[in-house]
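> Based on what follows, work out the 3D shape:
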Amino acid sequence: MRLASGEFLQEEMLLRGARPRVKAVLFPFDLDYGLGPGSGIFEHTQYGGEPGKLVLEEGVSSGSWTSPVMQTLSPALDTVVPVWDDQSSSGAKVYLRGAATPDQVSGASYTELLPLEASPLWPSFQVRVEFPAAGGSVSGLSFEGRLTIPESELISPGEVRVDLARDFSGLTSGRHILRLDNREAQWLPGGRNFSLLGLPFEEKRLILYHGFELPNGQVEWLPLYQGALTRLGNMTDGWQERHRVEVETEDWITHCLNRRLGAPAPEGERRPFMRGVYRARGELVQVTDPAVSAPARSGSGSAVLTVLGEYRGAVDTDFLLQITTSGEVGAATFSWSINNGQSWEKEGLTCGGADKPVTLSQGLAVFWQPGSGSDLVAGDRFTFTARAPVYHYRLAGAPFAAITTVYLNDEAVWEGVTAEPETGDIMVTGRSAQVSARVVKDNTTHPVDIMLDVLSEVGLKEAVNQESFDLAKSLTPEYAVGVCFENIPASQALREILRRTLYDLWVDFGEIKIRAYLGEE
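Presented below is the predicted three-dimensional model:
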């Protein structure tokens, strides 16, 4: 029989007499802390013009802002997690104080907060931001409230079971049911004691922690499960009923991976998720019809030129008609050119009237109407421009860094083509076609970076094990891909990338990890 090590015995002694504990926390709840123009006390500071931005006035070395006394709307919120970005690196400090009622807040002491670290929250609270040095500014300042469900209300923590395939090919949603006491109707929506009164509970999350309370009262909590709140169900609150409710959740990572990537805007505009270099197909959005400008005349003749027909040419063309022999309409002659007289398409044609129009080319014909004096004099010149139709196509996903090649019916063509990377518009003069283009969305081409962007897009940035992603990228520096995903689940987008690369992607106790396959196994 092996003897237990000293470390094992020490650990066993720590847990002797420990009491198992369970903690359930609902979040996030956005807290309004009162930052806005004219709200609160500004001391050499000013509102930055956008939510969460506060700046120190120029020419001063320090300043502060103190919020009005605010309320959480629900006394059940007991924890706050602040977030902000100190853009100036000036050492801005954020403080919080609170009390049970608004009139008690002024007598409470401020506590300094740290970004992303939880602190106690009271029903009434006040925020203070201090800038100890010149040039100070913060942006993105926000406060996330969290609700810890009283342990006395936990009837059953339920079972946690989440199954995910390593490459997400068999993604199934794990579910969890937390049974709570509802004796005071605190989980009855619309009730006076509703724990979430005044707070939206859509898109909220539940975290379950397990821990042991040591004899000295210390508790070490270990997060076991995180889920998205889907419904409050099986509620009983009647006579001789057990006054309970079930809080149903769906595994958070699965919930996020089922979100649509590249979904269209509410008004229907296409917004594909694109990275790197990709060949995108254009959609015809408008056609500018062919047109002919009003003829211009130079010379002493009085006849007026009229152009008939619809231009069928593929390029814009400048027409020149020059009178070669003087005379009246029906007797004078002319020649016409499309290169300003450097060469002539036809010469010696009779200048016909309305009853005898003269055909030129590409569907156009002309005739003259007699004037009040001499109709046509040798040397008179008539000019007009025929413009070809323009077909306007649009590539979804703009703006682009560049549009490098345009394809008409799968043939690379630039003649008669104009492309605008900023808007994704492609104009083709003279003909319609199946249009596609090779576009550069950005310089994000490494598949690890693209997968990180996919996860961030659906709200899973905090679940990423950054160390494993950095290692996978460093081991495959030559990898480069381009992607375009439109209105598909994020899990499917990840699967498409994984099929074309040598990576393993999996979830390990709420963390998304990745590993590059290098052929060792």
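> make it CA atoms for all contacts and neighbour counts henceforth
Noted.
> ends of stretch 165-176, how far apart?
Start to finish, the residues bounding stretch 165-176 are 19 Å apart (C-alpha to C-alpha, to the nearest Å).
> Show me what counts as buried in it.
167, 168, 171, 173, 174, 175, 176 (16 or more other C-alpha atoms under 10 Å).
> Another sequence for comparison is provided below:
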Amino acid sequence: MRQVGGEYLQEEGRLRGARPRVKAVIYPFDLDYGLAPGSGVFEHTAYGGEPGKLALEEGYFTTGSWTSPVMQTFSPNLDQGISSWESQAGYMDTRVYLRSAVSAAQVANAPYLSLTSAGEFPLAPYFQVKVVFQQTIRTWAVDSPEEADTFTAYAVNQAPEAGYESYNADGAFPGYVTKLYFEGRLTLAEKEILDPGQVRVELAQDFREVRSGDHVLVMDNRQGQWLSGSGNFYFLGGAWEGKKLALCHGWELPNGTVEWLLIYQGMLEKVAGMAHGWGDRHQVQLESQDWIASRLDRLIGVPSPEGQRRPFMRGPYRSRGELLQTIPAQVTNPVKVGSGSATLKLLGTYRGEVSQNYLLEAENTGEIGAASFRWSTNQGQSWQGSGLATAGPENPVELEEGLAVYWEAGVGNDLVAGDRWTFTAEPVVYQYQIYGAPFESITTVYLNQEETQDGVEADKDTGIILVTGRSAQVEARVVKDVTTHPVDIMADLLEEVDLSQTMHQDSFDLAKSLTANYAIGVCFENLTASQALREILQRCLYDLWLDFGEIKIRAYLGED
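Next comes the predicted model:
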């Protein structure tokens, strides 16, 4: 849309002689422009391996291009288009062109229009796209300053200071264009607009109440333009579901041009009230919901299609962990060193909180029940118990933490003095998940509200916390990222629901500069965007409101 100029404001103020105008546009309709392997004419270029990516061939070239086949919009009613792309062409200048005509045969004779990213252009039913890479600078190395010409860049030793200066072109080599996208738009005939409808959006400044601004646009249907089986059907070759409706108000200026002011954007929800029979009013109603209100009703922090929780997080936050699984305590099989024939058996479940190595040693030679043993947890440096009688399965000997042992007799002497058995007991491990990973860091872990690092392992990349030896209510203070200013977080929330283009950037920049020291952390899960914004606004004292399709913000600094 064009910016409102002084002529528009002057004409709007006139009480007589002014001619009001109205324009309704339905969009977006994705246009297939034919970029694919082997499609079109490639000159020193190639398909980039993903939709919308065109890359230069490997090597050094001063120019490259791709020309698409002649493509069809599949709806003869699309009359406007918008293009966008991102250039990483390095030393190349990137230009995108388009030409269109009412028939495929006429496209070749139509002139190319030079496009701008995010710019509008007129569109006919058949079109062709051309992308051109053109070298704008050249660079090479020379051995001495005398070899340089006016185009050469070179480095000179900065002695007695150390070092050299070096430069390179921006972008990636050999260069490419990515996210190349074309969108068609349908402008409804102004003479067919019977009633532009009323525009209403109710939104409190703290976003505590959002009422959808439902809108009804009444259109003429005398030619069957809105009958899906008609050859005049507006959406011939396309679908209206999920499309937006933009309504613009304007005044025709004395020089014949019209300055348009966008006053409403909505999401089409229903084509209703259709009448096209004898004696009926030949009209149809396009029912839509205000675009901003509908997007603010979207949930953020929703689970993935597989059910994985994905909260919306920014900055530091204290989150509660969810128990994923319990890894049972384990005890290794005893390893024996000695000549006795008895076999050591273990009973019970280890209840300790740390990993523990055990050593059992026969103190004398004899049969089970007659021989004695001692046991240690530090490789025999000291003994937890000694002079203990060995026993069979009917009377096992308890050690500690739920473990007990007994022996099974063998052939010959069951135990010989100095026989040793070693085994290791591993405690139970509880695995908890802090959702929202990866994180910048996990600074603190709390078990039952108490800060601790004992027996705790935390992985910031996965959000997994392992607690060894005991179960507890687990919480962790995590840092999601460095975004902590509430204005930046609100901007991210709006971007999350595709409303970043509706932000009045100057007001957001001013609000942030006036509250530069503000810092918060947030975690929102299965919450509408409007509710999330309200939570921030109530705590940080900002006003956020809508003004003719723009979201504006103001910091409250104590003024009346």
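> Show where stretch 277-291 of structure 1 falls in structure 2, residue numbers please.
Aligned using TM-score structural alignment, stretch 277-291 of structure 1 spans residues 316-330 in structure 2.
> and the gap between residue 91 of structure 1 and residue 356 of structure 1?
87 Å.
> To clarify, my last question referred to residue 289 of structure 1.
For residue 289 of structure 1 relative to residue 356 of structure 1 (C-alpha to C-alpha), the value is 27 Å.
> so what corresponds to residue 212 of structure 1 in structure 2?
By TM-score structural alignment, residue 212 of structure 1 lines up with residue 251.
> I'd like to know which of the buried residues of stretch 165-176 of structure 1 is nearest to residue 109 of structure 1.
For those, the closest approach to residue 109 of structure 1 (C-alpha to C-alpha) belongs to residue 176, at 40.2 Å.
> which element is that closest one on?
Secondary-structure element containing residue 176 of structure 1, defined by DSSP states H and E: strand 175-181.
> Mean per-residue distance, the following helix or strand past that strand versus structure 2.
As assigned by DSSP H and E, the chain's next helix or strand after strand 175-181 of structure 1 is strand 205-213. Here the mean offset of strand 205-213 of structure 1 against structure 2 after fitting is 1.5 Å, by mean C-alpha distance after the TM-score superposition for structure 1.
> Helix or strand next in line after strand 205-213 of structure 1, which one?
According to DSSP H and E, the helix or strand after strand 205-213 of structure 1 is strand 219-236.
> how big is the offset of that following strand relative to structure 2?
Mean for strand 219-236 of structure 1 is 1.3 Å (mean C-alpha distance after the TM-score superposition for structure 1).
> chain center to whatever helix or strand comes next after that strand: distance?
Following strand 219-236 of structure 1 in sequence order, the next helix or strand is strand 244-251 (DSSP H and E). Relative to the centre of its chain, strand 244-251 of structure 1 is centred 30 Å away, using C-alpha atoms, centre = their mean, to the nearest Å.
> now the helices: where do they sit in the stretch 1-150 of structure 2?
Along the stretch 1-150 of structure 2, the stretches classed as helices by DSSP state H, counting those that start in this stretch are 6-12.
> Now do the contacts for the counterpart of residue 396 of structure 2 in structure 1.
The alignment partner of residue 396 of structure 2 in structure 1, by TM-score structural alignment, is residue 357. Contacts here follow C-alpha atoms under 8 Å, 6 or more residues apart in numbering; on that basis residue 357 of structure 1 touches 365, 366, 367.
> hang on, the last one packs against residue 349?
So the one you mean is residue 367 of structure 1. No: the criterion here is C-alpha atoms under 8 Å, and residue 367 of structure 1 misses it with residue 349 at 11.5 Å.
> quick one, which of these two is more surrounded?
Using other C-alpha atoms under 10 Å, the more surrounded residue of residue 367 of structure 1 and residue 349 is residue 367, with 23 against 15.
> Quick check, residue 156 of structure 1 in contact with residue 176.
No: counting by C-alpha under 8 Å, residue 156 of structure 1 stays clear of residue 176, with 11.1 Å between them.
> re earlier: the strand holding residue 176 of structure 1 corresponds to what range in structure 2?
Counting by TM-score structural alignment, strand 175-181 of structure 1 lines up with residues 214-220 of structure 2.
> repeat for stretch 398-410 of structure 1
Going by TM-score structural alignment: stretch 398-410 of structure 1 matches residues 437-449.
> Identify the residues contacting that stretch?
So stretch 437-449 of structure 2 is contacted by 451-453, 456, 458-463, 472-481 (C-alpha under 8 Å, 6+ apart).
> at 7 Å what do you get?
451-453, 460-463, 472-481 (C-alpha atoms under 7 Å, 6 or more residues apart in numbering).
> What of stretch 233-242 of structure 1?
Counting by C-alpha under 7 Å, 6+ apart, 243, 244, 245, 246, 247 sit against stretch 233-242 of structure 1.
> switch to 8 Å and redo it
With C-alpha under 8 Å, 6+ apart, stretch 233-242 of structure 1 has contacts from 182, 183, 185, 188, 243, 244, 245, 246, 247, 248.
> now do stretch 309-327 of structure 1
290-292, 332-341, 348, 362-365, 374-389, 416, 429-431.
> which bit of structure 2 covers stretch 482-497 of structure 1?
Stretch 482-497 of structure 1 maps onto residues 521-536 of structure 2, going by TM-score structural alignment.
> Please point out which parts of that stretch sit buried.
521-536.
> re earlier: how about the contacts made by the match of residue 212 of structure 1?
By C-alpha under 8 Å, 6+ apart, the residues touching residue 251 of structure 2 are 8, 11, 12, 18, 19, 20, 21, 258, 259, 260.
> distance of it from residue 175 of structure 2?
45 Å.
> got it, and residue 237 of structure 2?
36 Å.
> now residue 458 of structure 2
Distance of residue 458 of structure 2 to residue 175 of structure 2, given as C-alpha to C-alpha: 41 Å.
> any idea where the strands of the stretch 451-560 of structure 2 begin and end?
456-459, 464-468, 474-479, 522-524, 527-528, 542-547, 550-555 (DSSP state E, counting those that start in this stretch).
> quick one: the first one to structure 1 mean distance?
Translated: strand 456-459 of structure 2. Mean for strand 456-459 of structure 2 is 0.9 Å (mean C-alpha distance after the TM-score superposition for structure 1).
> Report the buried residues of that strand.
Quick answer for strand 456-459 of structure 2 (16+ other C-alpha under 10 Å): 456, 458, 459.
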